[in-house]
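Need a 3D model of the sequence below.
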Amino acid sequence: MRIKIVIAGPRGRMGQEAVKMVLDEPDFQLVGCIDRKDKEVQVPFLAEKGIPVYRDAEECFYAQEVDVLIDLTVAESSYDYVMMALRKQIRCVVGTTGFSNEQLQTMKATAKENSTGCIIAPNFALGAILMMHFSKIAAKFFPDIEIIEKHHDQKIDAPSGTAIKTAEMIKNVRNSKIQGHPDEVETMQGARGASDDGIRIHSLRLPGLVAHQEVIFGGEGQTLTIKHDSMNRKSFMEGIKLSVQQVMNLKEYVYGLENVLDLA
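Just a heads-up that it's a prediction; the model follows:
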């Protein structure tokens, strides 16, 4: 039986790639899209395929039989969509970042209460997941770490969800440490980037970039750099496809694609 899918955010560049992926996947069926800005604006392929676009998520969920919501919007609207879907026991695959910790915990509790799968992933590129996994391993041996993440200039949140997730994974295996000279002074505020438990995080936003991150480890007489680059948004589609397949078997919330991959 084909998995019935609704995509929120079909007009964005990620959303358009997701539309193409779902339409090309024989085991998926795109039954509708949610676009809060303009119901009449059609994404390529939607009109000719007869796929309805809803401005109101509740109307969409009422009108269509939905197995999975793929949300690729912004945190402002995504939270409402996901909460509404979970309460209706519609599974969710979420690529939106910028949620508060309180929002994440509420989504986690709602998924559990409704025994409904929900995968929230800061990054769906499989190479990025491996980059984070390898960084966690390296942090056991190199506790001095800086993260540089680079994205297109239309990205709203900084640092990226991937950088935040990378730091979280590293902190699980690394003792707290304040890096650099104890008397270090920023002569220009922000020059050293953000600090998360001593890990420095730097965000670049420039046209021409898509999604890139390098984690640099320093040790006596050596450095180690673990780097991943997404050259286009197709790089995220394999992870979204995998997440849709995996979320069908879940009855709870999962944060991070690495938790549904066999990385042992």
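
okay, CA-based contacts and neighbour counts for the rest of this
Will do.

Can you show me the strands along the stretch 151-264 of the chain?
Assigned by DSSP state E, counting those that start in this stretch, the stretch 151-264 of the chain shows strands spanning 194-196, 199-205, 211-219, 222-230, 253-255.

Adding mean neighbour count, write those strands out as TSV.
TSV is the format used below for the strands of the stretch 151-264 of the chain (neighbours: other Cα atoms under 10 Å):
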stretch	mean neighbour count
strand 194-196	15
strand 199-205	19
strand 211-219	20
strand 222-230	15
strand 253-255	19
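
can you redo these as JSON lines with distance to N101?
What follows is these, written out as JSON lines (distance: least, Cα to Cα, whole Å):
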{"stretch": "strand 194-196", "distance to N101": "15"}
{"stretch": "strand 199-205", "distance to N101": "19"}
{"stretch": "strand 211-219", "distance to N101": "23"}
{"stretch": "strand 222-230", "distance to N101": "26"}
{"stretch": "strand 253-255", "distance to N101": "12"}
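
Another for comparison:
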Amino acid sequence: MIDQVKIPVIVNGAAGKMGREVVKAIAQAPDMTLMGAIDTSLEHQGKDAGELLDLGKPLGIPITNQLEPMLTFINQKIQRGVMVDFTHPSSVYNSVRNAIAYGIHPVVGTTGLSSEQIQNLADFADKASVGCLIIPNFLIGIILLQQAAMAASQYFDHVEIIELHHNQKADAPSGTAIQTAQMLATMGKNFNKQPVEETEKLLGARGSLTDNGIRIHSIRLPGLIAHQEVIFGSPGQIYTLRHDTSDRSCYMPGVLLAIRKVSQLKSLVYGLDKIL
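Sure thing, here's the model as predicted:
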């Protein structure tokens, strides 16, 4: 029997590094119930989500690659279901659009969506009156870093962003780095006016370039999780803001907050700071 009090949640990408943490957090949350664990990896099909995570007991939820039938089931039985997506940039758009079409509220941690795709999803969510959260980063620390960067940008005209992630991350730059650059762009100024004409001896040596002159550099190495630096410079001084993660469990308070908030929305909202 479905508990009508607890929030029913589907995790898409359940066998991935972030997906496993999400499944564990939902299993331990008193106000949530795991309804589905979706993953396309063949090696995990049919395995119990609890046994895969070594929780000490089965959850009675098998790993399956059948997302749409699960969305259909939730749509027919429950009106306030949530889908958390930590999958891949190549599949996230269709998964989120399908969830909205079935009246399931998406919480999206997968990055790599283009601006056009986000706008299309926003238009679709508006028409369906279904809340959707797209969150490049679920960490309070990153929000504080971005706020500090906004404050610093009033006094510095030169800034570059370095983001560092594990080498299994498929998209670059990271969604967090792009969001940070977008926030700095709202200051209405162009950064990094160069006194000389630069020449790259190797293509990409200076990183990617935003419309307002901010350079973003992406590093991918095993041993990293997720890290970001925003470096400001002016004659005689450097001001560096940095955030590091050492365990993926640090994302879970933000993920659980988003799950609790998304069903209260009627449109797409971008960024964790909008729901704090």
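
what do we get in the second structure for F124 of the first structure?
In the second structure, the residue matched to F124 of the first structure (TM-score structural alignment) is F138.

Number of residues surrounding its match?
Around F138 of the second structure there are 23 other residues, counting by other Cα atoms under 10 Å.

Please apply the same query to G188 of the second structure.
G188 of the second structure, neighbours per other Cα under 10 Å, totals 9.

same thing with K39 of the first structure?
14.

Which stretches in the stretch 51-200 of the second structure count as strands?
63-64, 82-85, 105-108, 132-134, 158-165.

Export these as TSV, with columns for mean neighbour count and distance to M187 of the second structure.
Putting the strands of the stretch 51-200 of the second structure into TSV (neighbours: other Cα atoms under 10 Å; distance: least, Cα to Cα, whole Å) gives the following:
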stretch	mean neighbour count	distance to M187 of the second structure
strand 63-64	24	46
strand 82-85	27	31
strand 105-108	29	27
strand 132-134	28	23
strand 158-165	22	13
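
Figure out which of these is closest to N120 of the second structure.
Nearest of these to N120 of the second structure, taken as Cα to Cα: strand 132-134 at 12.3 Å.

Switch the strands of the stretch 51-200 of the second structure over to JSON lines; also include distance to L268 of the second structure.
As requested, the strands of the stretch 51-200 of the second structure are exported to JSON lines (distance: least, Cα to Cα, whole Å):
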{"stretch": "strand 63-64", "distance to L268 of the second structure": "27"}
{"stretch": "strand 82-85", "distance to L268 of the second structure": "14"}
{"stretch": "strand 105-108", "distance to L268 of the second structure": "9"}
{"stretch": "strand 132-134", "distance to L268 of the second structure": "4"}
{"stretch": "strand 158-165", "distance to L268 of the second structure": "26"}
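
Ok, which of those strands comes nearest I7 of the second structure?
strand 82-85 (7.5 Å).

how big is the offset of that closest one relative to the first structure?
Superposed on the first structure, strand 82-85 of the second structure shows a mean distance of 0.4 Å to its aligned residues (mean Cα distance after the TM-score superposition for the first structure).

Could you check how far that strand is from the centre of its chain?
Taking Cα atoms, centre = their mean, to the nearest Å, the mean C-alpha location of strand 82-85 of the second structure is offset from the chain mean by 11 Å.

again with stretch 17-24 of the first structure
That offset, for stretch 17-24 of the first structure, works out to 17 Å (Cα atoms, centre = their mean).

How about stretch 173-181 of the first structure?
Distance, centroid of stretch 173-181 of the first structure to centroid of chain: 27 Å (Cα atoms, centre = their mean).

And for stretch 198-211 of the second structure?
That offset, for stretch 198-211 of the second structure, works out to 26 Å (Cα atoms, centre = their mean).

Give the buried residues for it.
G207 (16 or more other Cα atoms under 10 Å).

For the aligned residue in the second structure for A139 of the first structure, give its distance to R215 of the second structure.
Taking TM-score structural alignment, the alignment pairs A139 of the first structure with S153 from the second structure. Distance, S153 of the second structure to R215 of the second structure, using Cα to Cα, to the nearest Å: 14 Å.

okay, now M169 of the first structure: neighbour count?
M169 of the first structure: 17 neighbours (other Cα under 10 Å).

these two touch, right, it and K136?
Yes: the pair M169 of the first structure / K136 is scored as a contact, 5.9 Å apart, by Cα atoms under 8 Å.

wait, what's in contact with the match of A139 of the first structure?
184, 187, 232 (Cα atoms under 8 Å, 6 or more residues apart in numbering).

Which member of those residues is positioned nearest L224 of the second structure?
Nearest to L224 of the second structure among these, with distances taken as Cα to Cα, is F232, at 23.2 Å.

which residues sit in contact with the aligned partner of that closest one in the first structure?
Using TM-score structural alignment as the criterion, F232 of the second structure maps onto F217 of the first structure. Listed by Cα under 8 Å, 6+ apart, the contact set of F217 of the first structure reads 138-139, 142-146, 223-225.

now do P52 of the first structure
31-33, 46.

at 10 Å what do you get?
Residues near P52 of the first structure by Cα atoms under 10 Å, 6 or more residues apart in numbering: 6, 30-34, 39-40, 42, 46, 60, 64.

For PyMOL, what selects the buried ones among the residues you listed?
Buried subset of those, written as a PyMOL selection, criterion 16+ other Cα under 10 Å:
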select buried, resi 6+30+31+32+33+34+42+46+60
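
Tabulate the contacts of P52 of the first structure (TSV), appending distance to S243 of the first structure and secondary structure.
Output for these, formatted as TSV (distance: Cα to Cα, whole Å; DSSP: H, G, I helix; E, B strand; the rest coil):
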residue	distance to S243 of the first structure	secondary structure
V6	14	strand
L30	16	strand
V31	18	strand
G32	19	strand
C33	18	strand
I34	20	strand
K39	27	coil
E40	29	coil
Q42	26	coil
L46	23	helix
C60	22	helix
Q64	21	coil
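
in stretch 142-154 of the second structure, what counts as buried?
So for stretch 142-154 of the second structure, counting by 16+ other Cα under 10 Å, buried means 142-143, 145-147, 149-150, 152-153.

Next up, the contacts around whichever residue in the second structure pairs up with I226 of the first structure.
Mapped onto the second structure by TM-score structural alignment, I226 of the first structure lines up with L241. Going by Cα under 10 Å, 6+ apart, L241 of the second structure touches 144-146, 148-149, 152, 161, 228-232.
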